[in-house]
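Q: structural data only, the sequence is not supplied:
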């Protein structure tokens, strides 16, 4: 089921001076004899929008987990600004929802002290309106559940968003609306997505995860798409 956001609006956040996140000679592997990354160094500020692209299994989602601290480097250090607040979107977050609760109760429990009408507006910005807001989560589609999570993440007011495949269940109009909202927002953004439409609209530069390294791509996402086609012998 595809869901269209009627309105998307991310709240203003605290602007932090650079750098807000830094990798220093970071290596990581799930086993000691197989490293996904080896001696990577880079720094990030909140003005930078860099989608991560690369082959499946190249470590894109792993890099996001290293950024948040969910994973720790095998070697090296990941430094974060004391006031940096990161929120990460991924499909498995929907599993945290209580299937017997409805979206409105969930949001009011998560953010206690807010009036019901305010939470209705917050959820409505992410495509869940009317009766769907008071329908048990078990009766919502996977797409609707993911949008409850999106509303939850946005209301936490992070100053950096990590988005792992955020366009699932979104139609073209919604992807455009999401891109517009992200472009108006002043926080940092690191998307991982196979949807080149979104990346083309929000990216400042492209970072390629491949061969244990992070490489800045010399071009935009459409150039990278042409590069991928050329590698497998396809023409536009």
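A: Noted; the coordinates are in hand. Everything quoted here is computed from the prediction, not taken from an experiment.
Q: going forward, measure contacts between C-alpha atoms and count neighbours the same way
A: Fine.
Q: tell me how many other residues crowd residue 24.
A: Around residue 24 sit 16 other residues, with neighbours defined as other C-alpha atoms under 10 Å.
Q: just the residues contacting the host helix or strand of it, thanks.
A: Secondary structure from DSSP states H and E places residue 24 in strand 21-28. For strand 21-28, the external contacting residues (C-alpha atoms under 8 Å, 6 or more residues apart in numbering) are 35-45, 67, 72-81.
Q: which residues touch the closest residue to residue 17 other than its chain neighbours?
A: Take residue 17 and drop its neighbours on the chain: the residue closest to it by C-alpha to C-alpha, 6 or more residues apart in numbering is residue 45, 7.3 Å away. The contact partners of residue 45, by C-alpha under 8 Å, 6+ apart, come to 17, 18, 19, 20, 21, 188.
Q: going by secondary structure, residue 162 is in what exactly?
A: Under the criterion of DSSP H and E, residue 162 resides in strand 160-164.
Q: the helix or strand just after that strand versus strand 160-164: what angle between them?
A: Of the helices and strands lying after strand 160-164 in sequence (DSSP H and E), the nearest is helix 172-184. Using axes from the mean of the first three to the mean of the last three C-alpha atoms, to 10 degrees, the interaxial angle of helix 172-184 with respect to strand 160-164 works out to 150 degrees.
Q: in addition, the following structure is provided for comparison:
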């Protein structure tokens, strides 16, 4: 049987004998239209930052437990009794018919929505890069800004402003405002008093404690209160908001928020530098806006990337570039897409959402241990080494917050007989040295340089 392939180029239609394979032999430049990995567009994502206490990339860093959610006025729940987990190695495709609750699931996971029942948990330092279904959702109020100016606005004060706008971080309802008027007794002999703000955080065994500023009390009377106690007393949003601040500050410490660096970052995701610097967002095409949003989501080195219909607006070449970037990236990925070729090539795990329920296919085992410090981060050390090396030459954002990561009992150094180190042990040793150097650079002037105790190992 004779086969014909048609090809349009420069507004002219040509016919070639044979199937697609035969055609590509005549027109190699057309291969990218049929094979995602042969795209002519190059995209590269910055590696995720270190996530304290996550030793294995299969450990759960975010999870939903028995979550039920109903939109106001809806006759039945959009999602009912849904449970799932994500790790740094996750590659998940969320599938299902339109209106099944796929986007609702993503919004609950990223804290854009608050569940009616159940819990949504994440590692305190976890950063999530979120790309919504409609790119205009992110940039609709910034049409007069260039892409470069938009990124400066979003991260100017050391936080991701879009995270702070999430519903789960707002203290808005009458019930929550009344909670802020509640008096708390932490059994320190000073009696019950009202919380004004959280102003600091440090390690406490395998969790955290927070520095609390009290209403009507001078700063010298600030107190350290454990995470568990604050959550027990109902101040979960206050804790989550400060966790987001610390996670964002940590992620932004590796690069300077200046036009030249931002331009290079945009070029890394396939957006021309001249367009990023000089063209207002309101004049960009849908595909270009998607690249702006991708760059914005990846600026603070997230650990999880969540994409809601990433194939919208992107042409074939850009879609291929995105596929390669996702495949190479070392963080976790969750995506909603109706493009079966795209998700099939990237996501071995599937969450099927239908009629308010969710089932998993191709499930990869995830360690469901509680989010806590287990003394290292061997899986991510290689990915983070380049960022840490670069960070040593930059001014550290939020340097007045002293890191207490080395306070963990797991990091206490013990003298022992020298032995030949494995390759992974050498990588970990180098990473610890880099982190100590970064902390020393951010400490007050005159602080003695730390002694390299790794030589004793």
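A: Thanks, I have it. Given the structure is predicted, the values throughout are model-derived calculations rather than measurements.
Q: quick TM-score on the pair, please.
A: Overlay of the two chains. TM-score (TM-score structural alignment, normalised by the length of the first structure): 0.82; 216 aligned residues with a C-alpha RMSD of 2.2 Å.
Q: chain center to the next helix or strand after the strand holding residue 24 of the first structure: distance?
A: Downstream of strand 21-28 of the first structure, the first helix or strand assigned by DSSP H and E is strand 37-44. Here the centre of strand 37-44 of the first structure is set off from its chain's centre by 20 Å, with C-alpha atoms, centre = their mean, to the nearest Å.
Q: remind me, longest helix of the second structure?
A: Residue-count comparison of every helix in the second structure, with assignments taken from DSSP state H, identifies helix 423-442 as the longest.
Q: so that one matches what in the first structure?
A: Applying TM-score structural alignment, one finds that helix 423-442 of the second structure aligns to no residue range of the first structure.
Q: list the buried ones in that helix?
A: Burial within helix 423-442 of the second structure, assessed by neighbour count using 16 or more other C-alpha atoms under 10 Å, is assigned to 428-429, 431-432, 434-442.
Q: next: stretch 126-137 of the first structure.
A: Within stretch 126-137 of the first structure, the residues scored as buried using 16+ other C-alpha under 10 Å are 126, 127, 128, 129, 132, 133, 134, 135, 136, 137.
Q: residue contacts, the aligned partner of the fifth one in the second structure?
A: Right, residue 132 of the first structure. Taking TM-score structural alignment for the superposition, residue 132 of the first structure sits opposite residue 275 in the second structure. Residue 275 of the second structure makes contact with residue 147 under the criterion C-alpha under 8 Å, 6+ apart.
Q: and residue 115 of the second structure, by the same measure?
A: Under the criterion of C-alpha under 8 Å, 6+ apart, the neighbours of residue 115 of the second structure are 67, 68, 69, 108.
Q: reformat these as TSV; add neighbour count.
A: Supplementary listing: the contacts of residue 115 of the second structure in TSV, determined by neighbours: other C-alpha atoms under 10 Å:
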residue	neighbour count
67	20
68	23
69	23
108	19
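Q: from the residues you listed, which is closest to residue 223 of the second structure?
A: residue 108 (32.6 Å; C-alpha to C-alpha).
Q: okay, how far is it across stretch 125-139 of the first structure, tip to tip?
A: Taking C-alpha to C-alpha, to the nearest Å, the span from the opening residue of stretch 125-139 of the first structure to its closing residue is 20 Å.
Q: burial measure for the residue nearest to residue 20 of the second structure when sequence neighbours are not counted, as a count.
A: Nearest residue to residue 20 of the second structure, sequence neighbours excluded (C-alpha to C-alpha, 6+ apart): residue 5, at 6.8 Å. The local packing count at residue 5 of the second structure equals 15, with neighbours defined by other C-alpha under 10 Å.
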